[in-house]
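Enquirer: pasting the structure only:
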């Protein structure tokens, strides 16, 4: 009989918050519990949480507002609280998903108690820093992230391209843990004719859709250039740009793209219908560690246009189930979208192949792999060699 584990997950974001990291962690949390493990969650208190939150499965900590992320909290250091809790109920292994003060205090408490730590590299904060006016801090932040992850037993990364980038930056003990998709939720059958009519589109018209957080690091200025290019190339075709999501850049984008339809954040069945009611998915981001929305768009049977990195590089075969451009080449990105729309049969075949590929990318195998990686950390080396001094 397989031994169950006591696993503690530390994160700044978790469902019902809407972002790729929260979605992934919710899936991993539920999947491990379904496999019989005791899973404890440590996170900052969010709006609507009780003032006191502590039981065997949940520990709420104090937090500060996270700049640029309304509604999210940056967890405060809670080392003494964690030490007291883990001395009473010692976890077998920690999974630290975020590297802020809360994650750092968890790392230090675990090392003091000799508890194995697996960390996850979920967000390119060192790339985000330049987008938010902190470019001078990029090197320091990279140094800190390397210091942090090199003190864990294992660091999990979501894509092969991310692993190569971190190896180049001298991160150690990296392993791949990809992402899955719920291909029953995200399905072409969720296409809604009334929704397309609301957008002013008939069945033969084209809905160019983007789903994601509307923020500077997402390279969303390319949406306008690509949309303008396609309308100039195909003036006879009725097409609309549909933007699903919210974030600090929304007011700017609404001014720059007055013709676009902004739908705000969506989730669950509503989000699935928005995807399926589109035709082409435009994803210009250059800062993703993975990009769950790429898999969701493929599962919904959309023709995906993306840069050749992260999830797109892993799951798209150029010209077969989507189209790719070299990272940063905006002209190539627009050309790829143009090729996809050049022949109706081309787009039809690409969309069929996209759905077929994504339908094989479920979460069950990902969660089983994650469980194995956590078990491996438990029986591996308990004390990681000293890393460089904390900056």
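Expert: Alright, I've got the coordinates. Here the structure is a predicted model, which is why all the values come from computation and not from measurement.
Enquirer: switch to C-alpha atoms for all contacts and neighbour counts from now on
Expert: Noted.
Enquirer: residues contacting the residue nearest the centre of the chain?
Expert: In the chain, the centroid-proximal residue (CA atoms, centre = their mean) is residue 20; its distance is 3.1 Å. Applying CA atoms under 8 Å, 6 or more residues apart in numbering, one finds that residue 20 lies in contact with 291-293.
Enquirer: Which member of those residues is positioned nearest residue 162?
Expert: residue 291 (11.6 Å; CA to CA).
Enquirer: just checking, the closest one touches residue 310?
Expert: Yes. Look at residue 291 against residue 310 with CA atoms under 8 Å: they come within range, at 6.9 Å.
Enquirer: circling back to that earlier point, of the contacts of residue 20, buried ones?
Expert: Buried members of the contacts of residue 20, scored by 16 or more other CA atoms under 10 Å, are 291-293.
Enquirer: Tell me if residue 42 really is in a helix.
Expert: No. Judged by DSSP: H, G, I helix; E, B strand; the rest coil, residue 42 forms no part of a helix; its state is strand.
Enquirer: For residue 253, see how far away it is.
Expert: 35 Å (CA to CA, to the nearest Å).
Enquirer: When those two are compared, which one has more neighbours?
Expert: It is residue 42, of residue 42 and residue 253, that has more neighbours when counted by other CA atoms under 10 Å, with 23 against 19.
Enquirer: Surely the more buried one is in contact with residue 14?
Expert: No. Contact criterion CA under 8 Å: residue 42 and residue 14 do not qualify, at 10.0 Å.
Enquirer: that older thread, and the buried ones among the contacts of residue 20, which of them are in strands?
Expert: If you go by DSSP state E, the buried ones among the contacts of residue 20 have nothing in strands.
Enquirer: which of these lies closest to residue 242?
Expert: residue 293 (14.6 Å).
Enquirer: What sits closest to that closest one if chain neighbours are left out?
Expert: Distances taken as CA to CA, 6 or more residues apart in numbering place residue 211 nearest to residue 293, at 6.8 Å, with adjacent residues excluded.
Enquirer: go on, residue 63?
Expert: Looking at residue 63 with CA to CA, 6+ apart, the closest residue is residue 75, at 4.2 Å.
Enquirer: My read is that that neighbour contacts residue 62, right?
Expert: Yes. The pair residue 75 and residue 62 qualifies as a contact (CA under 8 Å) at a distance of 6.1 Å.
Enquirer: what do these two both touch?
Expert: Counting by CA under 8 Å, 6+ apart, the residues touching both residue 75 and residue 62 are residue 44.
Enquirer: Next one for the comparison:
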């Protein structure tokens, strides 16, 4: 495997876990000698998605997507999202008999149902049709794999995530010193599916901080004027918020992984979350946070968690291990007899899957 084309409807200027994971995957694969190309909405005219203008929907046709795929001339095709580009790339690959893999990043049925009265059974039926058509569907966690298998998804492959330990680090500054403590932080999209109001409604001492932008930002700012809304942050400024908060609160009930969980604990900040998919897999019984059906109890108990231990748990996740796992899955799509990618997480150390640079 010497070259990979990744088709994704989620791309810059969006700031989210999907975009961040794909960018870091490409960086690691290139360092391993793999050529990585992207086909994104930036190559086409696009329109904003209704109710979520940050997401752009590409306006194109399958024959144009085929032209791009042929021009890239990559060894493997990976379709990362189920949007217009992903659908057309799947159509082209099926017609041309091309091997491809997909990945399941977002619990789209739950996100859609949070906005419109669309039955989960309908959305999952459509997603099952999409993902079962390839040679493998990559999922981030054991909990997600179990759920999707129960819903009839096939050929599931594990592809975990990593965290940049050099960037996300205990960076102590006076960034939050003007605020009354303790400080409870949320970082991520400000959207209804993130369940942020469950955090904002908590009766907690100190200050609640929301870092990020999204379609619900203005509504929540008006409803909760006592909270601090910073808008999106990047670079060391973002790291300062993570590293100087007392607790990172993750109220989402619908995330498949939660890259922000790793970013928080890499900065030494313990996590408070519900015991659901994502937090169960990333935090679990690692001791890097507290999971509780009562988020207020979780947030208060997390104040007692060792910050040094949080950092130690985060060090078990690396982007190199994630990239090697992705590459092993791509290899297996062509040779099902190969072992599936190794697993990394709070209960097991990362291990090498060997050299996948053979053509």
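Expert: Alright, I've got the coordinates. Since this is a predicted model, take the numbers as computed values, not measurements.
Enquirer: residue in structure 2 matching residue 377 of structure 1?
Expert: Matched to structure 2 by TM-score structural alignment, residue 377 of structure 1 sits across from residue 333.
Enquirer: Could you say which helix or strand holds its match?
Expert: Using DSSP states H and E, residue 333 of structure 2 sits within helix 319-334.
Enquirer: who does that helix touch, helix- and strand-wise?
Expert: For helix 319-334 of structure 2, the elements it packs on are helix 17-31, strand 100-103, strand 156-158, judged by 3 or more CA pairs under 8 Å, 6 or more residues apart in numbering; DSSP states H and E.
Enquirer: Would you mark the buried spots in it?
Expert: For helix 319-334 of structure 2, a neighbour-count test (16+ other CA under 10 Å) marks 319-333 as buried.
Enquirer: in the stretch 1-150 of structure 2, which spans are helices?
Expert: Using DSSP state H, counting those that start in this stretch, the helices of the stretch 1-150 of structure 2 run over 17-31, 62-72, 84-96, 108-115, 120-131, 142-150.
Enquirer: roughly how far is the longest strand along structure 2 from the heart of the chain?
Expert: Counting by DSSP E, the longest strand found in structure 2 is strand 52-59. Centroid displacement of strand 52-59 of structure 2 relative to its chain, using CA atoms, centre = their mean, to the nearest Å, is 18 Å.
Enquirer: how many degrees apart are it and helix 84-96 in direction?
Expert: Angle of strand 52-59 of structure 2 versus helix 84-96, following axes from the mean of the first three to the mean of the last three CA atoms, to 10 degrees, is 30 degrees.
Enquirer: got the buried residues for strand 52-59 of structure 2?
Expert: Applying 16+ other CA under 10 Å to strand 52-59 of structure 2 flags 54-58 as buried.
Enquirer: Mean distance between that strand and structure 1 after superposition?
Expert: Strand 52-59 of structure 2, aligned to structure 1 and superposed, deviates on average by 2.4 Å (mean CA distance after the TM-score superposition for structure 1).
Enquirer: What is that strand packed up against?
Expert: Contact analysis of strand 52-59 of structure 2 by 3+ CA pairs under 8 Å, 6+ apart lists strand 45-49, helix 84-96 as its packing neighbours.
Enquirer: What is the corresponding segment of structure 1 for the longest one?
Expert: Aligned using TM-score structural alignment, helix 84-96 of structure 2 spans residues 101-113 in structure 1.
Enquirer: average gap between that stretch and structure 2?
Expert: Mean for stretch 101-113 of structure 1 is 1.1 Å (mean CA distance after the TM-score superposition for structure 1).
Enquirer: For that stretch, list every residue counted as buried.
Expert: Buried-residue list, stretch 101-113 of structure 1, by 16+ other CA under 10 Å: 101-111.
Enquirer: Also stretch 296-307 of structure 1?
Expert: So, applying 16+ other CA under 10 Å, buried residues of stretch 296-307 of structure 1: 296-307.
Enquirer: Could you do stretch 323-338 of structure 1 as well?
Expert: So for stretch 323-338 of structure 1, counting by 16+ other CA under 10 Å, buried means 323-325, 330, 333-338.
Enquirer: got those residues as JSON lines, with distance to residue 124 of structure 1 columns?
Expert: Converted to JSON lines, these look like this (distance: CA to CA, whole Å):
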{"residue": "323", "distance to residue 124 of structure 1": "24"}
{"residue": "324", "distance to residue 124 of structure 1": "21"}
{"residue": "325", "distance to residue 124 of structure 1": "21"}
{"residue": "330", "distance to residue 124 of structure 1": "21"}
{"residue": "333", "distance to residue 124 of structure 1": "22"}
{"residue": "334", "distance to residue 124 of structure 1": "25"}
{"residue": "335", "distance to residue 124 of structure 1": "27"}
{"residue": "336", "distance to residue 124 of structure 1": "26"}
{"residue": "337", "distance to residue 124 of structure 1": "26"}
{"residue": "338", "distance to residue 124 of structure 1": "30"}
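Enquirer: so where is stretch 277-291 of structure 1 in structure 2?
Expert: With TM-score structural alignment applied, stretch 277-291 of structure 1 matches the range 244-258 in structure 2.
Enquirer: Equivalent analysis for stretch 207-219 of structure 1, please.
Expert: Using TM-score structural alignment, stretch 207-219 of structure 1 pairs with 183-195 in structure 2.
Enquirer: Which residues does that stretch contact?
Expert: 16, 110-111, 114, 196, 206-217, 241-242, 245-255, 260, 299.
Enquirer: Tell me which residue of structure 1 matches up with residue 120 of structure 2.
Expert: Using TM-score structural alignment, residue 120 of structure 2 lines up with residue 138 in structure 1.
Enquirer: likewise residue 158 of structure 2?
Expert: Using TM-score structural alignment, the partner of residue 158 of structure 2 in structure 1 is residue 176.
Enquirer: Now do the same contact list for the nearest residue to residue 244 of structure 2 once chain neighbours are set aside.
Expert: Once flanking residues are discounted, residue 244 of structure 2 sits nearest to residue 172: 6.0 Å by CA to CA, 6+ apart. For residue 172 of structure 2, the contact set (CA under 8 Å, 6+ apart) comprises 240, 243-244.
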